[in-house]
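*Asks:* pasting the sequence and the predicted model now:
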Amino acid sequence: MAILVVVLFLLFIAFGIPIAFSLGLASLIYLLVAGVPLTVIPQTMFAGMNSFVMLAIPAFILAGNLMNAGGITNRIIDFANAIVGHIRGGLALTNVASSLGFAGISGTALSDTASIGSVMIPAMKKQGYGAGFSAAVTSISSTVGPMLPPSLPMIIIGTLASVSIGDLFLAGAIPGILLAIGFLIVTYIISVKRQYPKGEKQPLSFVGKSFLGAFWALLMVVIIMWGILGGYFTPTEAAVVCVLYAFVIGKFVYKELQMKELPQLLGNTLSSTASILLLVGFANTFGWILVSEGVPLLIADGILSITENPILVILLIILLLLILGMFMETIAALVILFPVLLPVATSVGMDPVHFGVVMVLALMIGLSTPPVGVCLFVASSFAKVPITKTVKELLPYFAVAVVVLIIVAYVPSLSLFLPSLFE
């Protein structure tokens, strides 16, 4: 029966049905065939969503929408361009650096791709960068965002495993910065090889002015971490504080947020939140079925039957996550797979916080890979270029991302060093 539900899920995805509904339909058919009461569906969906921490998701999404409407995206891009714009391939480097700064606002890779991509891709194409390259840089650099606070995937993991979300936020910082540095190096090498343009070096006064413009947005991350780690508020309360902060900055500091925009921003927030929670709910039902069929034990036994060598077990987990990340949406994959793979990871000595970082990083790579890479599709649509061209340009970035993933997986201190400072 476990095979039935998995096969149905994959078939529905192959037919182009959204991930959430694929999970729901596969679960429904399984329950009907197995003769299980359909009351399991609302019960498990409610159980998956019934968490105080989950309230942080709509609040962080709303905070990001308010900051975007308040003009923060352009200010972050201006600051990044002031720092690296004068280097060969400066606009492409600015794209990556902007994603690093934007990470503290959105918490999701897709919103990063949409916000940064709508500005940077047309600008890059206008300056002579290839359309496929412009889309590739935008798509892959957006995967840095969820490694840094406020990260929605980290919030999901903290909810699933009862792990400190503050520790998870800290644990993703160094891996996220390593990933960004790797992307910057690849972008520079390609830009030099292709002789992409570079901008003029800006005077120090201009750099300082652009920093002041982005300062209030960057301060948002400091507020989140200071509040959570200092014990002043929970992640959910931090999210609400960020909403108030974003409103004040956008309305009274940047003075670009208009009151008439609020209904649309609230509507967008409700839409995004509903899609995420629906996905979490159906994924929890799907996960309940897998657990009831003993799939977690089968996977654990299967991996450990191949080898009990910690190095090889971690490698097998990474391969599994990279493959599944190509076909599954990140949040659905986390809800279904994290409880399944965590016992395997801990059996070979991985700390839950460390494993959470490795899992998020592996699944982030999948956001830029076909056939279900949402960031890949969004960036390609902005660039008006076939996905095949974008994927070709992404190959060196994939190589760097996998290298960083392996380093992070086998060097736990990269993830655990910062959390250890606050114990």
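*Replies:* Arrived safely, thanks for sending. Numbering: from 1, shown residues only.
*Asks:* could you use CA atoms for every contact and neighbour count after this?
*Replies:* OK.
*Asks:* SS state for G16?
*Replies:* coil (DSSP: H, G, I helix; E, B strand; the rest coil).
*Asks:* swap that for G128, please
*Replies:* Three-state call for G128 (three-state DSSP): coil.
*Asks:* from A136, how far out is it?
*Replies:* For G128, the distance to A136 (C-alpha to C-alpha, to the nearest Å) stands at 15 Å.
*Asks:* which of the two has more residues huddled nearby?
*Replies:* A side-by-side neighbour count of G128 and A136, using other C-alpha atoms under 10 Å, places A136 first with 27 against 11.
*Asks:* contacting residues around that one?
*Replies:* L376, A379, S380, T390, V391, E393, L394 (C-alpha atoms under 8 Å, 6 or more residues apart in numbering).
*Asks:* can you flag which of these belong to helices?
*Replies:* Among these, DSSP state H puts L376, A379, S380, T390, V391, E393, L394 in helices.
*Asks:* show me what the strand or helix carrying L212 packs onto, helices and strands only.
*Replies:* For L212, the element it lies in under DSSP states H and E is helix 204-229. Here helix 204-229 touches helix 72-84, helix 90-106, helix 165-171, helix 235-248, going by 3 or more C-alpha pairs under 8 Å, 6 or more residues apart in numbering; DSSP states H and E.
*Asks:* save the contacts of A136 as TSV, and put in neighbour count and distance to T143 too.
*Replies:* Listed next are the contacts of A136 as TSV, based on neighbours: other C-alpha atoms under 10 Å; distance: C-alpha to C-alpha, whole Å:
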residue	neighbour count	distance to T143
L376	26	11
A379	30	12
S380	27	15
T390	26	15
V391	21	15
E393	20	16
L394	21	13
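*Asks:* next, format those residues as JSON lines and append distance to G90.
*Replies:* Listed next are the contacts of A136 as JSON lines, based on distance: C-alpha to C-alpha, whole Å:
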{"residue": "L376", "distance to G90": "22"}
{"residue": "A379", "distance to G90": "19"}
{"residue": "S380", "distance to G90": "21"}
{"residue": "T390", "distance to G90": "20"}
{"residue": "V391", "distance to G90": "22"}
{"residue": "E393", "distance to G90": "18"}
{"residue": "L394", "distance to G90": "18"}
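*Asks:* here's the one I want to compare it with:
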Amino acid sequence: MTAIILLLVFAVTICLSVPVAAGLGIATAVTLVLDEIPLFMMVQRMMTQINTFTVMAILFFMLSGEIMCKGTMTEKLISWAEALVGHIRGGLAIAGGVAAGFFSALSGSSAATCASIGTIMIGKMEQRGYPRDYSSGVIASSGITGIVIPPSVTLVVYGVVTGTSVRKLFAAGIAPGILMSAAMCVLSYFISKKNNFGQIQEFSLKKLWETTREGIFVLIMPAIVLGGIYGGVFTPNEASVVAAVYAYILTKFKDKALPWKVMKEVLLKSIVNTAVVLFVMQTAAGFSWVLTNARVPHLLGELSASLGDSKVIFLILVNLLLLVTGCLVTGSGAVSILAPILLPVAVGYGIDPIFLGALMIVNLSIGYITPPVGVDLYIAGSIGKVPVENVIKHVMPYLILLLVLLVFITYVPAFTMFLPNLMK
């Protein structure tokens, strides 16, 4: 009964458009009052959740992403990607996917990736003969890798709430993220070829060399950050600071694009966004604690057992739960709520916590292009000045492809775990 009350109150807050963090807190507080449990228990859980050094990485990865949006890094990435694949049918759509993949490895955010790449690419694609609706759809789809490819802020959140190694989680996000990005680029090629979208430009080795030389400091940034982590040079926390400092140096001194007035805005936005994530993590901690005390993990295990007591059935249930949740709650919030509940059940089935984290992130990334929340849908629609319904229409082929890839990632765990296992 406790769990039902909790979920009903939370559902009501969502329907009333109450922010997720506040909705989680209200639902938890109401349930505790009705069950006559002291509210200080909720406060205690909230403070314990973020009482870890790892949360520092969230702020600095967000700061890094915000700084990069202010300079010419995105333009350099896109110019390089266009020089690389612009001679292929659908080359500019593919270039958008390639640039989004690289930007994901710099920002750790799906929304930032979609907004940064979309601001430049959607208009450019229209000039090259791509329908604006399609351009918005392909950029929205490409942007979802922002929370999969490390350094993903959502993976950091999973690491914090489950006590799992962020270093290994980052390794687990690499293969699925690259697969998703590459597969969407291939699909863009076939869609463009079928519909005769876009103009093909002549391949120029000289232009590729020039754009590579111009963007080399941006292109090597993922290698510096991730290479430093896996080479044992610095921890993920230290890597977040390195990323922010590196982005600042490039933007401030090379691009000359970060005056103090703009930097203050960047700092404020990063702090506010980090505060939102931490508040969600805190209120979700109380929410998950109530569900755990109501024996919800045990009930999930019993439900899975009643349907066959197999890992296959359990993973189907997990995917369905995460896909539905991703339609309503964005990545960090969903992870904060569900990870503590799903983890003990998953471990009981012999599922590695690292793999579960990667699987959760892949599922929840799909939610960024799934109504009604679908953050990337609204960002791309707003940038492209097209109705969201039109964006959804062109996102559908990519959504179907991603669901197929999800099945592969779910039932071929060795693909995801290859890199993390090398670190043992």
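*Replies:* Done, it's in. What you see is a predicted model, and the numbers here were worked out from it, not measured in a lab.
*Asks:* picking up where we left off before, in structure 2, which residue range corresponds to the helix holding L212 of structure 1?
*Replies:* Mapped onto structure 2 using TM-score structural alignment, helix 204-229 of structure 1 covers residues 205-230.
*Asks:* give me the distance between that stretch and the centre of its chain.
*Replies:* 22 Å (C-alpha atoms, centre = their mean, to the nearest Å).
*Asks:* do stretch 240-256 of structure 1 as well
*Replies:* Stretch 240-256 of structure 1 has its average C-alpha position 24 Å from the chain's average C-alpha position, going by C-alpha atoms, centre = their mean.
*Asks:* what residues sit buried inside it?
*Replies:* Neighbour counts over stretch 240-256 of structure 1 (16 or more other C-alpha atoms under 10 Å) mark 240-243, 245-251, 254, 256 as buried.
*Asks:* distance of I189 of structure 1 from G128 of structure 1?
*Replies:* Distance of I189 of structure 1 to G128 of structure 1, given as C-alpha to C-alpha: 17 Å.
*Asks:* er, V7 of structure 1 actually
*Replies:* Going from V7 of structure 1 to G128 of structure 1 by C-alpha to C-alpha gives 45 Å.
*Asks:* swap in T388 of structure 1?
*Replies:* Distance of T388 of structure 1 to G128 of structure 1, given as C-alpha to C-alpha: 20 Å.
*Asks:* compared with structure 2, how much does the helix ranked longest in structure 1 deviate?
*Replies:* Longest helix in structure 1, counting residues (DSSP H): helix 262-292. With mean C-alpha distance after the TM-score superposition for structure 1, helix 262-292 of structure 1 departs from structure 2 by a mean of 1.2 Å once superposed.
*Asks:* is it true that G145 of structure 1 touches A97?
*Replies:* No: G145 of structure 1 is beyond contact range of A97, at 10.8 Å (criterion: C-alpha atoms under 8 Å).
*Asks:* which one's more surrounded, the two?
*Replies:* More crowded of G145 of structure 1 and A97, by other C-alpha under 10 Å: G145, with 32 against 25.
*Asks:* the more buried one pairs with which position in structure 2?
*Replies:* For G145 of structure 1, the aligned position in structure 2 is G146, judged by TM-score structural alignment.
*Asks:* ok, now which ones touch its match?
*Replies:* Residues in contact with G146 of structure 2 (C-alpha under 8 Å, 6+ apart) are 100-101, 103-105, 107-113, 152.
*Asks:* so who does the nearest residue to V347 of structure 2 once chain neighbours are set aside touch?
*Replies:* Distances taken as C-alpha to C-alpha, 6 or more residues apart in numbering put P353 closest to V347 of structure 2, at 6.9 Å, once the chain neighbours are dropped. Counting by C-alpha under 8 Å, 6+ apart, P353 of structure 2 touches T164, L343, A346, V347.
*Asks:* go again with 10 Å.
*Replies:* Residues near P353 of structure 2 by C-alpha atoms under 10 Å, 6 or more residues apart in numbering: 158-159, 162-165, 169, 339, 342-344, 346-347, 359.
*Asks:* now do stretch 267-279 of structure 2: distance to the chain's middle.
*Replies:* For stretch 267-279 of structure 2, the distance to the chain centre is 16 Å (C-alpha atoms, centre = their mean).
*Asks:* wait, I meant stretch 233-241 of structure 2
*Replies:* Put simply, stretch 233-241 of structure 2 sits 19 Å off its chain's centre (C-alpha atoms, centre = their mean).
*Asks:* list the buried ones in it?
*Replies:* Those would be F234, T235, P236, N237, E238, A239, S240, V241, for stretch 233-241 of structure 2 by 16+ other C-alpha under 10 Å.
*Asks:* many thanks, we can stop here.
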